[in-house]
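Participant: Compute the structure for the input listed below.
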Amino acid sequence: MKIAFKMKLKPGFKEEYQKRHAALWPELRDLLKANGISDYSIFLDEETHILFAVQQQSGASSQDLGNTEIVQKWWAYMADIMETNADLSPVSIPLPQVFHMD
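Facilitator: Got it, this is the predicted structure:
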């Protein structure tokens, strides 16, 4: 199943966001893959600072792994450049699919 969601980057942090994701922690990558998450892409609307994420999943969404220590560390690491909830998880809004073309 493919899912999409949006988050928000704080203005002026595009390069830092890209830098941190280019060096994604191997243990986080392994956790995502072990939970059936693949083909994961994040796009940025530079006018609104909205991050648009799409991922293929055969198990839990990446947004469902917040009870793991590594995800909580990643959230804390990213909290200074993104809009977050009180637990430091990114404010994440699921997006319903309204069209798909094979």
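
Participant: CA atoms for contacts and neighbours, from now on please.
Facilitator: OK.

Participant: Show the residue spans covered by the strands in this structure.
Facilitator: For the chain, the strands defined by DSSP state E occupy 2-8, 37-45, 50-57, 93-95.

Participant: Would you tell me which of the ones you listed gets closest to Glu27?
Facilitator: strand 37-45 (13.6 Å; C-alpha to C-alpha).

Participant: quick one: the closest one to chain centroid distance?
Facilitator: With C-alpha atoms, centre = their mean, to the nearest Å as the basis, strand 37-45 stands 7 Å off its chain's centre.

Participant: Next, the structure of the following sequence, for comparison with the previous one:
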Amino acid sequence: MIRKAFKMFLYPGMEEEYEKRHNMLWPEMKEMIHAHGGHNYSIYLDRETHVLYGYIEIEDETLWAASADTPVNRRWWDFMADIMETNEDNSPVCVDLTPVFQLD
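Facilitator: Here you go, the predicted structure:
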């Protein structure tokens, strides 16, 4: 299993809306994440900075990268674009974090 951590950027005042949308995550989005090898996915919010910190375990980098081009993922990006920083294709601005310590 490959561990990945990253940060994204929520617009101020959108904390409740972000949580609401994720609490109602589409079943087809959940299925897509699992079908592309994603497991143990968590997102945390720093309310002072509006930075979202994500953690996911994936089976394979190539399989996971392919999830970005699925129709359901593209719809999700469009759905979330109004409440967070995005790129031109509506993908979230996402910065990978460098692992520096891990304890099992």
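
Participant: Please convert the strands of the first structure to TSV, extending it with mean neighbour count and distance to Lys19 of the first structure.
Facilitator: Shown next, in TSV, are those (neighbours: other C-alpha atoms under 10 Å; distance: least, C-alpha to C-alpha, whole Å):
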stretch	mean neighbour count	distance to Lys19 of the first structure
strand 2-8	18	17
strand 37-45	14	13
strand 50-57	18	15
strand 93-95	13	24
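
Participant: centroid residue for the second structure?
Facilitator: Nearest residue to the geometric centre of the second structure (C-alpha atoms, centre = their mean): Gly54, 6.1 Å.

Participant: Test my guess that that one contacts Ser42.
Facilitator: Yes - between Gly54 of the second structure and Ser42 there is a contact under C-alpha atoms under 8 Å: 5.7 Å.

Participant: residues making contact with stretch 74-81 of the second structure?
Facilitator: Counting by C-alpha atoms under 8 Å, 6 or more residues apart in numbering, stretch 74-81 of the second structure makes contact with 18, 29, 68, 90-92, all of which sit outside it.
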